[in-house]
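Visitor: my questions are about this predicted structure, shown below with the sequence.
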Amino acid sequence: MQKKPIIIAHRGASGYRPEHTIAAYELAIEMGADFIEPDLVITKDGILIARHENEISETTDVAVRPEFLHRKTLKVIDGEAKIGWFTEDFTLTEIKTLRAKERIPQLRPQNTKFNGLLEIPTLQEIIDLAKRKSIETEPIIGIYPETKHPTYFQFIGLSLENTLIETLQASGYKGKNAPVFIQSFEVSNLQYLSTKTDFPLVQLLNISGKPYDFIVKGDMRTYVDLVKTEELKKISSYAQAVGIHKNLLIPRDNNDKLLSPTSLISDAHANNLLIHAWTFRNENCFLPQDFQGNPQGEYELFFNLGIDGVFSDYPDTAISVCCNIK
C-alpha cells in the first residue's frame, strides 16, 4: 500500500502569512504540514537565511529604509540583470533590522496586516522551531531547504552547500532517514552534495528553461529534456526525488484546461525516484480552468495519480484532501 503523500508547506503557510517568516512556518506546523520549506540565501557574513530571492526589495521593507539607500545596486543573477538590495551585501545584524512584507499583496491583501511586524529568519531559527514543535507534537516536523542560485553564490565566495550541511549536522540531523530533503534547480551542486552527505536530495524540474549551471557549462539540455527516462536514470544516481512543476505531470492546453497525464510519475518511480509536485495554491489565477473555485479537486486529481508529495501555500487545504484519499 502506497504511503500517503507528504505535505510540504511552501515557504510556510504562505497563503496566510508573509512567506519565509517564523509566523508562516509556525502556522504550517500547527496545520499539520509534514515539512516546512525555506528557500536559502546567504548574508555577507556567511549566515543562511530564508528568502525567496537574494534581492529582497519585494519581501522586506529595505527599500524604505534610508540607512540602506546606498546599498541599492545592479547585479546579474543567473544571467538576469536585477536592480535592488541583495542579502550578500548585508550582515545578519543588518538583516535582522529589516521586516518582512507580503510578496503578492494584490492576491493576498489579508497578509499585508503583518507587514513590518516579522523578522527575516535564519535557517537555524527555522530548525529550532521545527525541533521544538516536534517535541510538542507527533510526528517529527521535517525541513525541506532549497539552495538558491548556488553557482552565483559559489562564484562570489559564499557557497551555500557546506554551510547547509554543517548547520543540519550540528542540529542533530544524520543520515538518509533524517527528516530532511535538500532541493535545487541546479544539478552540479546536488551532485556535489551527494558526495558529502546521505541526506535525501531533490532535483527540481521546471516547465521551461534549463539549470543555470548547464548554461555556464554549455550543456544544451533543458528541464524538459531531464524528464526523459534516460535522464531520470542519471538523476537517480545522485538524488532520491524530483520536484516537478505540476504542468509537467498534467499539461494544460492554450485555454488553461487540463490535458491527459504524462507518464512522468511512473517513469520516476521506475527509476526509484520519489515525485513531489509544485506549487499548489487556492487562488483561481493559479488553478486550471477545470478547477476554478475548487482547489480541493486539483489536489484530489494529483493525489490519485500517485504522487509522493505536494508543495502547498495552503497546507490545511492539502491536508484536508490528503486525509480523505484511499
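Guide: Looks like it came in fine. Small disclaimer: the values here were computed from a predicted structure and weren't measured. Residues are numbered from 1 along each chain as shown.

Visitor: only C-alpha atoms from now on, for both contacts and neighbour counts.
Guide: Noted.

Visitor: spit out the contact partners of R51.
Guide: 20, 38-41, 59, 120 (CA atoms under 8 Å, 6 or more residues apart in numbering).

Visitor: the strands in the stretch 201-326 of the chain, which residues?
Guide: Ranges of strands in the stretch 201-326 of the chain, per DSSP state E, counting those that start in this stretch, are 201-205, 241-245, 274-280, 309-312.

Visitor: so for E138, which of those sits nearest?
Guide: E138 lies closest, by CA to CA, to one member of the strands of the stretch 201-326 of the chain: strand 309-312, at 18.8 Å.

Visitor: roughly how far is that closest one from the heart of the chain?
Guide: In this view, strand 309-312 has its centroid 10 Å away from the chain centroid, taken as CA atoms, centre = their mean, to the nearest Å.

Visitor: who are the packing partners of it?
Guide: Judged by 3 or more CA pairs under 8 Å, 6 or more residues apart in numbering; DSSP states H and E, the packing partners of strand 309-312 are strand 6-10, strand 274-280.

Visitor: next up, a second structure to put side by side with the first:
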Amino acid sequence: MRSHDQNSCPLVIAHRGASGYRPEHTLAAYELAIQMGADYIEPDLVMTQDGVLVARHENEISGTTDVATRPEFRDRQTTKMIDGQTVTGWFTEDFTLAELKTLRVKERLPHLRSTEFDGLFDIPTLVDIIELVQRQSAATGRMIGIYPETKHPTYFTAIGLSLEEPLVNILNQYGLCDRTSPVFIQSFETANLKALKQITDVSLVQLVNDIGQPYDFIAHPQHHDNNNRTYRDLVTPQGLGEIADYADAIGVNKRLIVPTGADGYLLPPTSLLDDAHAQGLQVHGWTFRNEEVFLAPDYQGNPELEYQQFYRLGIDGLFSDFPDTALHVEKN
C-alpha cells in the first residue's frame, strides 16, 4: 500500500470493488480490483438479523440479488422508513447470514454493464473480505487496504444492530487497530465517527455529499448544535476545522471540488482542496466512472480527462468503479 501523505500519488480506492467489471460488493469484484493494483477496496457494511456484518451498498437488496425471485422469501418483502425515506423491498436485517448466503448477486446497472456474471457469486461477510485482502497482500507482496463504510448507522443502532462495535472488534481481531493499519472507516453521519474515535485508532473519513445533511442531525437534533447545517456547511473552513477534530480525511462528492452548471458543463474548481489541506485533512473524491452518461460533456466521453483534471488539482485519493483506468492515468 502506498503512503497516505500528500506528496505521494493519489490513492486509488476500488469503489465496491472493480464494480465496472464485476457485480459490486462481491469477492470477485474485490479480487479483480486488487489484481488491477488498487490501493484500497471499499466494502459498504450492513447487518444481518443474527449480527453479522456483510457487504451491500444498501440494506435493501432486491436491486443487487435474486431475492425477489425466491419464493421461499416472498413473505419477507416489507416497507420501512430508512433515513427518512420510505423503502419497499427485502432487507438484510430480516435475514440470517445462512439465508443471505443462499442468494446470488446480480449486476446493479444492467443497462450499462455486463450481466454475464449474474448468479455466480454470493454476499461476502466482512471477515471474508479481510481474509481475501490478507491473502492477496501476502501473495502480491504489497499491503492492500480496506475502506469500509458504515451504512445507515442511526437506523441500525435504533433496531439494536449497531455496526460500530462489531466492526472495530473484527478489525482488532485481524490486527487492524492503529494509525499505521491500512484502514479508513467512512460514514455520511457524524456522531458515529465521533464514537468510533473513542474506540479505535484507525483513520476515519467524513463523507460529504453536495446536497442534504447528515441523517444524525435530523434524527437527533438535540445532540447537535445548529442541527440545520447541511453537508455544504461541513466543508466551509469552520466546518472543516470541526471535522479535523475527529476525522483524518473527507470523502466528497467530486462536484464539491469541480462543480457543474445547470447545463452539466464544468465550472471553475472551488477552494475545497486547499481549505481541507489547511486543516490537515486528506480529500478523497467520488465517484469516478467510465461510462459517458456519468461524465461532464467537457470530457467528450473520455474518462481519462476527468482523472487528469483531478490529479492536477491535487486530490489525495479517489473512488473509482474502474481502478485500472485510474491507475493507467496516474502512471502516465
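Guide: Sure thing, it's come through. Just so it is clear, the model here is predicted, and its values are computed rather than measured.

Visitor: just the ones of the contacts of R51 of structure 1 in strands?
Guide: When DSSP state E defines the strands, the subset of the contacts of R51 of structure 1 inside them is 39-41.

Visitor: filter these down to the buried ones.
Guide: 39-41 (16 or more other CA atoms under 10 Å).

Visitor: can you redo these as a markdown table with distance to F199 of structure 1?
Guide: Below are these laid out as a markdown table (distance: CA to CA, whole Å):
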| residue | distance to F199 of structure 1 |
| --- | --- |
| D39 | 17 |
| L40 | 16 |
| V41 | 19 |
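
Visitor: could you check how far Q198 of structure 2 is from Q238 of structure 2?
Guide: 23 Å (CA to CA, to the nearest Å).

Visitor: now swap in G280 of structure 2 and tell me
Guide: G280 of structure 2 is 13 Å from Q238 of structure 2, by CA to CA.

Visitor: rewinding a little: which one of the buried ones among the ones in strands among the contacts of R51 of structure 1 is nearest to Q292 of structure 1?
Guide: D39 (28.6 Å).

Visitor: tell me where structure 1 has helices.
Guide: 22-31, 92-95, 123-136, 150-155, 161-170, 188-194, 212-217, 223-226, 229-235, 246-249, 264-270, 295-305, 315-322 (DSSP state H).

Visitor: can you add mean neighbour count and distance to I47 of structure 1 and give those back as TSV?
Guide: Output for the helices of structure 1, formatted as TSV (neighbours: other CA atoms under 10 Å; distance: least, CA to CA, whole Å):
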stretch	mean neighbour count	distance to I47 of structure 1
helix 22-31	22	17
helix 92-95	16	7
helix 123-136	16	8
helix 150-155	17	12
helix 161-170	16	8
helix 188-194	18	18
helix 212-217	15	23
helix 223-226	16	30
helix 229-235	17	29
helix 246-249	20	32
helix 264-270	18	35
helix 295-305	17	36
helix 315-322	21	28
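
Visitor: quick one: closest of those helices to F68 of structure 1.
Guide: helix 92-95 (9.3 Å).

Visitor: which stretch of structure 2 lines up against that closest one?
Guide: Counting by TM-score structural alignment, helix 92-95 of structure 1 falls onto residues 97-100 of structure 2.

Visitor: that stretch against structure 1, how far on average?
Guide: Here the mean offset of stretch 97-100 of structure 2 against structure 1 after fitting is 0.3 Å, by mean CA distance after the TM-score superposition for structure 1.

Visitor: can you pull the contacts of the alignment partner in structure 1 of L266 of structure 2?
Guide: By TM-score structural alignment, L266 of structure 2 lines up with L258 in structure 1. Applying CA under 8 Å, 6+ apart, we find L258 of structure 1 in contact with 250-252, 288-290.

Visitor: and those residues, which of them are buried?
Guide: 250-252, 288.

Visitor: export those residues to a markdown table and append columns for distance to E55 of structure 1.
Guide: Supplementary listing: those in a markdown table, determined by distance: CA to CA, whole Å:
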| residue | distance to E55 of structure 1 |
| --- | --- |
| I250 | 32 |
| P251 | 31 |
| R252 | 31 |
| P288 | 30 |
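
Visitor: pick the one among these closest to A24 of structure 1.
Guide: Using CA to CA, those come closest to A24 of structure 1 at P288, 25.8 Å.

Visitor: and that closest one, what pairs with it in structure 2?
Guide: Under TM-score structural alignment, P288 of structure 1 pairs with A296 in structure 2.

Visitor: what of I104 of structure 1?
Guide: Per TM-score structural alignment, I104 of structure 1 is aligned with L109.

Visitor: how much space separates its match from E291 of structure 2?
Guide: 11 Å.

Visitor: kindly report the same for Q49 of structure 2.
Guide: 36 Å.

Visitor: cool, Q308 of structure 2 as well?
Guide: Q308 of structure 2 is 16 Å from E291 of structure 2, by CA to CA.

Visitor: same question for A38 of structure 2.
Guide: With CA to CA as the criterion, A38 of structure 2 and E291 of structure 2 are 19 Å apart.
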